[in-house]
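S.K.: no sequence for this one, just the structure:
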């Protein structure tokens, strides 16, 4: 009943938005970003349980807007064929298929509830990506959205740095009317001798991974700024996100950082690669001098990984994971059905996808993400320097987030998951606008005369 009521509430909000109440896709997505990054994921609307974060309701409104726009042939949404849209819809329908097939076997209460939450959450997030991909009006509006993603990430990093320095969470004294804590308010933990911040995320690993993964997009804003941005606006987010990564004291964050930088560097000249390498080395030295022992602690996480219980526990689970997988090898147990109440902790999203959707589902996931990244890169390969770099930065962020699926249960964390779908939507919008520009057509119909966002 709670899910039905939430769906009806989202429909009502989306209907108002769909009626163009002085808003556009970028504005609505910005609200989603504010609620995702600016409010702790622990705060929920009580009747809706774990899925009751305010950001999920906005994502549901985005899904409804996109569905209604496709049915009503809204001129504000792109209507032509689009490959990224097609592969996203294919993945979405496959996940729904595995959800339906899960009911061919007896399910526990935890499995039933978990699968329902997963289907609702991912459907809403697919709506966010599809709405951005089909609904961003032009390149200027896309640049505004990219700026807001970077700003949201910089805010997350800033809160985490405050927690690292002072050892206190500045949000503990804040109550949100109508919301309750889904779990106890967490205190800033420690690793080695350092505070381990989490900002508005659920865990320091999520905080560090998101900060690392979105750094390539912050670098894009620094290297190709919009008109009117001074040095603080260009490079401030880079410094904040770069500082947040070691402060999370997380291997996953470092892995995502390295992967993201390697991918975005593919679209740099050799001169820029050399310059950025020197700048990166200087930044590491600056962190080493500013916080003695921090860089060494992070490096020791990799040097002693073989003796780390958190690493050996993951590898020790492999035989148990394979034993469960052999029960349903091809299509899995059903999307979202795996849970620690009935089984055991995985702490690895690849394991979870394999058990939930089988080897076919894991292949579909991988092929979908490869297709999305390839389409973005190919569409921007011959564009101007700023557009070409933006395409590379978006793909770098997506790949960096996906790399974390092999190191922890990444999709259990809403900031990380929300960021992934927003970035995919931005990449789809960029590809559509670039193809429209190359062919001399328009990406979508112009805004009506008198609309508040008309230029």
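M.R.: Yes, it's here. For clarity, every value in this text was computed on a predicted model and none was experimentally measured.
S.K.: use CA for all of it now, contacts and neighbours both
M.R.: Noted.
S.K.: where's residue 171 relative to residue 201, distance?
M.R.: 12 Å (Cα to Cα, to the nearest Å).
S.K.: what do you get for residue 289?
M.R.: To residue 201, residue 289 is 28 Å away according to Cα to Cα.
S.K.: One more: residue 253?
M.R.: 14 Å.
S.K.: and residue 289 and residue 201? which has more neighbours close in?
M.R.: Using other Cα atoms under 10 Å, the more surrounded residue of residue 289 and residue 201 is residue 201, with 25 against 12.
S.K.: tell me which element the closest residue to that one other than its chain neighbours falls in.
M.R.: Nearest non-adjacent residue to residue 201, counting by Cα to Cα, 6 or more residues apart in numbering: residue 207, 5.7 Å away. Element membership for residue 207, per DSSP states H and E: helix 204-213.
S.K.: After that helix, heading C-terminal, what element do we hit next?
M.R.: Next along the chain after helix 204-213, taking DSSP H and E as the criterion, comes helix 215-223.
S.K.: now the angle between helix 204-213 and that next one, please.
M.R.: Here helix 215-223 runs at an angle of 40 degrees relative to helix 204-213 (axes from the mean of the first three to the mean of the last three Cα atoms, to 10 degrees).
S.K.: now for the helix or strand just after helix 215-223, which elements pack on it?
M.R.: Sequence order places helix 231-247 as the next helix or strand after helix 215-223, per DSSP H and E. Contacts defined by 3 or more Cα pairs under 8 Å, 6 or more residues apart in numbering; DSSP states H and E place helix 231-247 against helix 139-166, helix 204-213, helix 215-223, helix 251-265, helix 294-303.
S.K.: other SSEs contacting the longest one?
M.R.: Using 3+ Cα pairs under 8 Å, 6+ apart as the contact criterion, the secondary-structure elements in contact with helix 139-166 are helix 25-38, strand 194-196, helix 204-213, helix 215-223, helix 231-247, helix 414-439.
S.K.: any idea which of the ones you listed is most buried?
M.R.: For the helices and strands packed on helix 139-166, the largest average neighbour count (mean count of other Cα atoms under 10 Å) is found in helix 204-213, namely a mean of 30.
S.K.: relative orientation of that one and helix 139-166 in degrees?
M.R.: 140 degrees.
S.K.: biggest helix in the protein, by residue count?
M.R.: Ranked by number of residues, the top helix in the chain under DSSP state H is helix 349-380.
S.K.: putting a second one here so we can go through both:
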């Protein structure tokens, strides 16, 4: 069947294959590869000779950006009603501020050891932008959304499982990576706090590990509640609760205040996305996990209590508090566009707060654009959760909003944008929040998603398939034929 001429009424972007170029064919797969490279490969692993830019996830993100550009150049959209994406404009504004700040920093003159970090920061931002754009523009169906939600939940569970093994053995279990020819690995040692090993999984720091684990929890909970987002019940549906249990236990043994705070944020933010009966199940599972950890690990309960009770005397807490008082001093010379992304090195001051450091490096405009991006991304996901008629998409959208909220809260406890794993996950989740807006928009207008005939008529009396699967819509139309 061919559709000739312009239709009398344009169809949604999510149901139009031509407008999507070639992205719809492999978008979920390409993002899955990114998840594997980002979380499965140790974060300190690089291709020898490329330095910080040799991280596999960064290189893959650059490939995704190139792929997105080529797909946009080849795309055809003669009769499409595009779905507005305010996230796209805010991210674009953020990139513009970063470029202007970089140019101003170079024109002012920089020490030799600051030029390379600033350039590297630009390239890493390009990589993260590629991930965000591919997620935003290639995930057009709920099937792809469900795949990525499941895979992020599994990645978080696997990360938590590796962290538990590190905690129990006192070893990183990653020394073998440095034996692979052509690769170099840093940060594979484990840290300790008191008598306990601080797990880091494949991350270079326990705080980055904590971000990835707890950010995956809302998706893990929602995936388990919805039986893996599969339409048919299976005897293995209960296994989806295993990542939830692993994440809950791993978060408690991280010996980290920020991870426990993130755990609380993730659980509380996840509750509105699941039925009331499952809220009690999550509460019981969390309580049982806590009791098991405190009973089987002597001294863990007292250590966690002391982390919060003695927070005012802790050097890291005092450093964060003192950092706030130094902000006016550091941004006085360039309050609007900052000092330049990547130019504020630790020798000047160490901020244990990613938002404060971003304010110093990109000024009021830069941090304002990113805060706006986060707010709009969360609002976009919640909008999709309110307007889609499908319960599974509503649940997935709210879980993505909860995951993003967890990440941005934890970035107040460490410089998350300086770590490739936490920053990459941040931009990926933002892209997925924008993607569910497209899916929900198509779900709202199933009749318009049916392909028009040559005369511009719509099928009469036909029950349209789910509007989020364009190929299914077209095949249904072909089967019934125009009337």
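M.R.: It's in. The shown structure was predicted, so the numbers you read here are calculated from the model rather than taken from an experiment.
S.K.: TM-score for this pair?
M.R.: With the length set by TM-score structural alignment, normalised by the length of the first structure, the two chains reach a TM-score of 0.87; 429 aligned residues with a Cα RMSD of 2.6 Å.
S.K.: which residue in the second structure lines up with the residue nearest to residue 201 of the first structure?
M.R.: Counting by TM-score structural alignment, residue 207 of the first structure corresponds to residue 209 in the second structure.
S.K.: re the thing from before, with the second structure superposed, average distance for the helix holding residue 207 of the first structure?
M.R.: Following the fit onto the second structure, the mean deviation recorded for helix 204-213 of the first structure is 1.4 Å by mean Cα distance after the TM-score superposition for the first structure.
S.K.: what's that helix packed up against?
M.R.: helix 139-166, helix 231-247, helix 251-265, helix 385-403, helix 414-439.
S.K.: With the second structure overlaid, how far apart is the second one on average?
M.R.: After superposition onto the second structure, the average distance of helix 231-247 of the first structure to its aligned residues comes to 1.5 Å, using mean Cα distance after the TM-score superposition for the first structure.
S.K.: For that helix, give me every contacting residue.
M.R.: For helix 231-247 of the first structure, the external contacting residues (Cα atoms under 8 Å, 6 or more residues apart in numbering) are 150-151, 153-154, 157-158, 160-161, 164, 195-197, 208-209, 211-212, 214-215, 218-219, 221-223, 225, 253-254, 257, 287, 294-295, 298.
S.K.: how about residue 148 of the first structure, what's its partner in the second structure?
M.R.: Per TM-score structural alignment, residue 148 of the first structure is aligned with residue 151.
S.K.: Pretty sure its match sits against residue 32.
M.R.: Yes - using Cα atoms under 8 Å, residue 151 of the second structure is in contact with residue 32, at 7.3 Å.
S.K.: re earlier: residues touching the residue nearest to residue 201 of the first structure, list them.
M.R.: Counted by Cα under 8 Å, 6+ apart, residue 207 of the first structure has contacts 156, 157, 160, 197, 198, 199, 200, 201, 248.
S.K.: okay, among those, which ones form the most distant pair?
M.R.: Spatial extent of the contacts of residue 207 of the first structure (Cα to Cα) is set by the pair 200 and 248 at 12.9 Å.
S.K.: For these two, work out which one has more neighbours and name it.
M.R.: Neighbours were counted for residue 200 of the first structure and for residue 248 using other Cα under 10 Å; residue 248 has more, 31 against 25.
S.K.: For the closest residue in space to that one that isn't next to it in sequence, give its distance to residue 90 of the first structure.
M.R.: Using Cα to Cα, 6+ apart and skipping residues adjacent in sequence, the residue nearest residue 248 of the first structure is residue 208, 5.1 Å away. For residue 208 of the first structure, the distance to residue 90 of the first structure equals 31 Å [Cα to Cα].
S.K.: now residue 352 of the first structure
M.R.: 20 Å.
S.K.: and if you look at residue 362 of the first structure?
M.R.: Using Cα to Cα, one gets 14 Å for the distance from residue 362 of the first structure to residue 90 of the first structure.
S.K.: Please apply the same query to residue 33 of the first structure.
M.R.: According to Cα to Cα, residue 33 of the first structure and residue 90 of the first structure sit 26 Å apart.
S.K.: Equivalent analysis for residue 315 of the first structure, please.
M.R.: Using Cα to Cα, residue 315 of the first structure is found at 32 Å from residue 90 of the first structure.
S.K.: same check, this time on residue 407 of the first structure
M.R.: As judged by Cα to Cα, residue 407 of the first structure and residue 90 of the first structure stand 26 Å apart.
S.K.: Which of the two has more residues huddled nearby?
M.R.: Neighbours were counted for residue 407 of the first structure and for residue 90 using other Cα under 10 Å; residue 407 has more, 20 against 14.
S.K.: what do we get in the second structure for the more buried one?
M.R.: When the second structure is aligned by TM-score structural alignment, residue 407 of the first structure is paired with residue 413.
S.K.: That match contacts residue 352, correct?
M.R.: Yes - taking Cα under 8 Å as the definition, residue 413 of the second structure is a contact partner of residue 352 at 5.7 Å.
S.K.: what's the neighbour count on the residue nearest to the match of residue 407 of the first structure when sequence neighbours are not counted?
M.R.: Distance criterion Cα to Cα, 6+ apart; nearest residue to residue 413 of the second structure, sequence neighbours excluded, is residue 353 at 5.1 Å. Residue 353 of the second structure has 20 neighbours, counted by other Cα under 10 Å.
S.K.: what residue of the first structure takes the place of residue 353 of the second structure?
M.R.: Matched by TM-score structural alignment, residue 353 of the second structure corresponds to residue 348 in the first structure.
S.K.: residues contacting that match?
M.R.: With contact taken as Cα under 8 Å, 6+ apart, residue 348 of the first structure is in contact with 314, 405, 406, 407, 408, 409, 410.
S.K.: and if you look at residue 336 of the first structure?
M.R.: By Cα under 8 Å, 6+ apart, the contact set of residue 336 of the first structure is 99, 111, 114, 115, 116, 117, 118, 119, 356.
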